[in-house]
Structures are given as C-alpha cells and as structure tokens.
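1. After the sequence you'll find the predicted model.
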Amino acid sequence: MLDDAEISRILVINAHPDDVDFGAAGTVARWTDAGIEVVYCLVTDGDAGGSDPTVSPAELAALRRSEQKEAARQVGVHDVRFLGYPDGRVEATLGLRRDLARVIRQIRPDRVVCPSPERNYIRPGISHPDHRAVGSAALDAVYPDARNPFAFPELLSDEGLEAWTVREVWIAGTATPTHYVDVTKTFPRKIAALRAHVSQISGRDGLEDFLRERLARAASQGGLPEGSLAEVFQVLDTG
C-alpha cells in the first residue's frame, strides 16, 4: 500500500451526495490536513433522495448539490463535480465508464476511492444499486479505460486528455476490509460534514452515537487502541 507521503492527489467517486461523508469523510479530513488535494465526483445529484412531494426533483437536486459542497468544505475539499446521472437509475454502462475515465484523466489522481461493486449481505443498506453500479464503472474506468490510450479515443482526439494510470484504489463499504484508518481526531469533522446534509439527516436522532459505535467496532476489529474510531477500506494495487 502506498504511503500518504507518496500521494499528491486523490479522486473520490460516489453515487450520491452524502455517500462519501458516511463512508470516508474522516479519512478525507486526514488527507487534506496532510496537504493532499482531494476532489469529489458525484455521479448523481441525489434528486430521488427525498420524501417531501412538494419539493420537485430539480429543487432537491440543487439543494443536495449545495449541501454536498458545504459538507466537502468541512473536511477541506473545494473541488466537487457532478455528472448529473438520474438518481436510482444508474447502470455501469460504457457511457458512465467514459465519463469517469474523463474525470480521472482530468484530475490525474494517484489514488481513487469508490464504492464496492459487490452486494454487502451484512449491511444490505450500503448496497444500493447505484452504489454497486458506480463501483463497477469506477473500477473499469481505472482499469483499463483511463490508462489505455485506445479506450475512448475521443477523450484524446477531441479533448486532449492523455491516458493516466491510477496507482491505487480504496474501496469503501466493503465486507472484506484490508485497511483501517484511525479517524478518532477527525470524527467531529465527519459529523459536521454529515450535518450539512440537512435534507437527509433531519429527524435522525442519535446519528452521532450510532456512527461512533460503528466506527469503534471497526477500530476494534482492526486492532487499533481502545477508544479509537476507524473507517475501513479494501485497498487494491492498480499501478
């Protein structure tokens, strides 16, 4: 696994606003504190993530984009990009692979963070179809698409985007973690990022206690000192 000192830029790919904050915001805060540039790419605007019938999908999308930008600011991220795919209808198509390969070639990250493409039978809620589709497309965009100059040649011929090899992928929401990140010190900023998603967490009493318990259990499983909190990932060498 690459040392963070070897990393200058990280791209975090997720399906919906708030996904990164539930899964990896504490880790992201550690990275930005270390001077690493982190960019978010959200495949959807979360326009189907509401329960108020008086709020239109377009209004909800605008609100959730604003919430995600504020959440990103809480952990030191200032570049947030949205691809505008329809929430709840994402598929791992060639078009999505091309769009993600484009972003990878634009950002040229050393490390990519993405959702798991596999169904999690322990925590079914984390396996939203959009999450799995985005995870699958992101892994395909990392290998082979972004690095292969003959994949989507229009990215080079029309947009001047040279091929780029991502050295490492961190999969969030995996049932088979291989790496545990101590986020004890950055946990308050993770909570601040989540609280920015007012449209999603309003009325969710006990969220902080629930997350603290879950991250404490992960830290224990990872062998971290008692009292620690951890976010977990499966790390792939893709260099």
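-> Looks like it came in fine.
2. drop to CA atoms for contacts and neighbour counts, all remaining ones
-> Noted.
3. quick one, helices of this protein?
-> Along the chain, the segments classed as helices by DSSP state H run 19-23, 25-33, 57-74, 94-107, 129-140, 154-157, 187-195, 198-201, 207-221.
4. The third one to helix 25-33, inter-axis angle?
-> Translated: helix 57-74. Relative orientation of helix 57-74 versus helix 25-33 (axes from the mean of the first three to the mean of the last three CA atoms, to 10 degrees): 50 degrees.
5. Please point out which parts of helix 57-74 sit buried.
-> 57, 60-61, 63-74 (16 or more other CA atoms under 10 Å).
6. What's the separation between Val28 and Arg119?
-> When distance is defined by CA to CA, to the nearest Å, Val28 is 24 Å away from Arg119.
7. And here is the other one:
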Amino acid sequence: MTSESRATHPFPRRFGRVLVVAAHPDDAEFGFGATVARFVDEGTDVTYLVVSDGSQGGEDPAEPAADLTATRYAEQRDAAKVLGVTEVSFLGFPDGALTDGPDLRKALAREIRRYRPDLVLTHNPLRSLQFPIGASHPDHLAVGEATLNAVFPFARNPRAFPELLTEGFATHRVAEVWVPGYEHTDLLIDVDHTAERKVEAVLAHRSQFRESADPRADVAWVTERMRGYGRTLGCEFAEGFKRIVIEPVSDDPA
C-alpha cells in the first residue's frame, strides 16, 4: 500500500494549539519540521518561539553579530513559512550563553501563558551519548530544561512570577510536552506527506550552508533518520519523540 492510498497514523490525541520552543533559528526544522507541517495541514494553530539571537551560528568571525542575527531571523521566518507557520517570535537571549535560570524560566512562562498551548515541542534536556554531539548543544539542554520548568510548575502556578498576573498573563496548564526521543523514543509520528517539506525548510537556512557544495547532500541524514523511524512505525517516514503527558484525558491511550 502506498503512502498516498493508506490512512495516516493518527496523532495520539487532539491538540488545538502547539508552541514550538527552540534554542536557535533552524532547531525547530531539524527537530520537528515534518510534524509541525502535519499539524498545520490538519488545522492546528502552531507558533514558533526562538530563544537565542542566533549570533554564533556563523563561520566568519568578522561578520557583525547584528547582521548575522538579522539574517538568521529572516531565514527562520522563511523556513517557518515552508511548513505553514506564520507566527514566529524571538526572545533574543545571547546565543551560546543560555542557562536554565529565573530570567529564562520567567520569559518562557510568560509566552506559555500568552499562547496557551495544549502541546509544547522543545529540546530534550538530557545529553545523548548515542546521537551526534550537536543534538546535545548546551543551549539545547538549557532550553529543554527551562521549558519543562516553565511548563511545570511556573506557567500554571499563580504564585510563581506574580508580576505576570499583573501584566495580564493568567496561569495556563499545558497538556503535553514532546522532545526529540533519541534513545528514549516512545512516540513515532507519521510524516509521509510532509517529510520533503522538512528538508526544504532546513535548506531555507541558507547562511548555514555557505561553504557547502551540495547542501541537500549535507542533510541527507535528516531523510534517512525519518526513514528509519518510518520502518519502525510501518510507513515511509516518521519523526521520533519522547512523550511527556502532564494532563491526561479520559480517552487518552497513554
């Protein structure tokens, strides 16, 4: 049975709003791009939140940081559009210096309360010793941990950062968080119809391939990883996650 004729494996539950929290421009595409595109295609409201200014994502030490940040922000918006995402926000924290501390937790709690997502997609807070070391960039680890802390307890606790209430940001309970599964994968998402758009969105970050003779060949591993997950699920392409259920529902199979 071809991917065009078979039924797509369903999501584990319905989500009305999804917030994607990424450390750098391009992290969302590499980590969740095909799943994001599928959510958008099925009518889910998806918002991007990029934590850092992306100013260390270049090979030219003479390039002004502000110029590189502007380039990377523009590329992030272009990549998001490939996937169907129209709302992209940037927190502008210094690239390479992210830490799971009160400032970042508060900023993330504010955005969770602002966008009120059912599902948050973010980085795995645990260093992987099996996947390539880039997956465990220290900014990724910091954003993964800070996002989980913002989800629970800070976004839902009225006594946490009480000034947020004064600013008009009421508490909010996130139902689930998904992070890249690595060696802890327990959720596979069928992305047969959106895998190619993920690759196109990754390649929209043109500044990251300035020295490449063949950018598509450089990211062939992206397709191969999806193909490997697809073999496990029984489709052509899939993305793998660790699913963290915070607010179960009665018909939730988890």
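-> Sure thing, it's come through. Please read these numbers as outputs of a predicted model, since none were measured by experiment.
8. quick revisit: just put the helices of structure 1 in JSON lines and tack on distance to Asp45 of structure 1.
-> Formatted as JSON lines, the helices of structure 1 follow (distance: least, CA to CA, whole Å):
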{"stretch": "helix 19-23", "distance to Asp45 of structure 1": "11"}
{"stretch": "helix 25-33", "distance to Asp45 of structure 1": "18"}
{"stretch": "helix 57-74", "distance to Asp45 of structure 1": "5"}
{"stretch": "helix 94-107", "distance to Asp45 of structure 1": "15"}
{"stretch": "helix 129-140", "distance to Asp45 of structure 1": "12"}
{"stretch": "helix 154-157", "distance to Asp45 of structure 1": "24"}
{"stretch": "helix 187-195", "distance to Asp45 of structure 1": "16"}
{"stretch": "helix 198-201", "distance to Asp45 of structure 1": "13"}
{"stretch": "helix 207-221", "distance to Asp45 of structure 1": "23"}
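9. Can you say which of these is nearest to Arg147 of structure 1?
-> The closest of the helices of structure 1 to Arg147 of structure 1 is helix 94-107. By CA to CA, the value is 8.4 Å.
10. how about Pro138 of structure 2, what's its partner in structure 1?
-> Per TM-score structural alignment, the equivalent position to Pro138 of structure 2 in structure 1 is Pro129.
11. That match and Thr184 of structure 1, how far apart?
-> Counting by CA to CA, the gap from Pro129 of structure 1 to Thr184 of structure 1 is 30 Å.
12. Kindly report the same for Ser202 of structure 1.
-> Ser202 of structure 1 sits 24 Å away from Thr184 of structure 1, taking CA to CA as the criterion.
13. Tell me which residues touch the closest residue to Leu188 of structure 2 other than its chain neighbours, please.
-> The spatially closest residue to Leu188 of structure 2, leaving aside those adjacent along the chain, is Gly240, at 4.6 Å (CA to CA, 6 or more residues apart in numbering). Shown in contact with Gly240 of structure 2 (CA atoms under 8 Å, 6 or more residues apart in numbering): Pro180, Gly181, Tyr182, Thr185, Asp186, Leu187, Leu188, Ile189, Tyr229.
14. Whichever of those residues end up buried, select them in PyMOL.
-> Burial among these is assessed by 16+ other CA under 10 Å; the matching PyMOL selection reads:
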select buried, resi 180+181+182+187+188+189+229
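15. What lines up with Pro153 of structure 2 in structure 1?
-> By TM-score structural alignment, Pro153 of structure 2 lines up with Pro144 in structure 1.
16. equivalent range in structure 1 for stretch 78-97 of structure 2?
-> On structure 1, the counterpart of stretch 78-97 of structure 2 by TM-score structural alignment is residues 70-89.
17. in the matching stretch, what counts as buried?
-> 70-78, 80-82, 85-88.
18. Farthest-apart pair in these, please.
-> Gly76 and Gly88 (28.3 Å).
19. coming back round to it: looking at Val28 and Arg119 of structure 1, which has the bigger crowd around it?
-> Neighbours around Val28 of structure 1 and Arg119, counted as other CA atoms under 10 Å, are more numerous at Val28. The numbers are 27 against 18.
20. quick one: the counterpart of Ile10 of structure 1 in structure 2 and Gly234 of structure 2, what's the gap?
-> In structure 2, the residue paired with Ile10 of structure 1 is Val18, using TM-score structural alignment. Plainly put, Val18 of structure 2 is 26 Å away from Gly234 of structure 2 if you go by CA to CA.
21. Between the two, which is the more surrounded one?
-> For Val18 of structure 2 versus Gly234, neighbours defined as other CA under 10 Å are more numerous around Val18 (24 against 11).
22. just checking, that one touches Thr122?
-> No - under the contact definition of CA atoms under 8 Å, Val18 of structure 2 does not touch Thr122, with a separation of 10.7 Å.
23. so where is stretch 181-199 of structure 1 in structure 2?
-> Residues 189-207 of structure 2 are matched to stretch 181-199 of structure 1 when aligned by TM-score structural alignment.
24. Please apply the same query to stretch 21-33 of structure 1.
-> Counting by TM-score structural alignment, stretch 21-33 of structure 1 lines up with residues 29-41 of structure 2.
25. Next, the buried residues of the matching stretch.
-> By neighbour count with 16+ other CA under 10 Å, stretch 29-41 of structure 2 contains the buried residues Glu29, Phe30, Gly31, Phe32, Gly33, Ala34, Thr35, Val36, Ala37, Arg38, Phe39, Val40.
26. between these, which is closest to His205 of structure 2?
-> Where these are concerned, and distances follow CA to CA, His205 of structure 2 has its nearest neighbour in Glu29, at 9.5 Å.
27. isn't the closest one right next to Ala201, touching?
-> Yes - under the criterion of CA under 8 Å, Glu29 of structure 2 makes contact with Ala201 at 6.2 Å.
28. what do these two both touch?
-> Here Glu29 of structure 2 and Ala201 have Ala79, Ala80 as joint contacts, going by CA under 8 Å, 6+ apart.
29. Other residues contacting stretch 16-32 of structure 2?
-> Under the contact criterion CA under 8 Å, 6+ apart, stretch 16-32 of structure 2 has outside partners 44-54, 72-73, 75-76, 79-80, 95, 112, 115-123, 139-140, 143, 147, 180, 198, 201-202, 205, 222, 239.
30. centre of the chain versus it, how much separation?
-> For stretch 16-32 of structure 2, the distance from its own C-alpha centre to the chain's C-alpha centre is 2 Å (CA atoms, centre = their mean, to the nearest Å).
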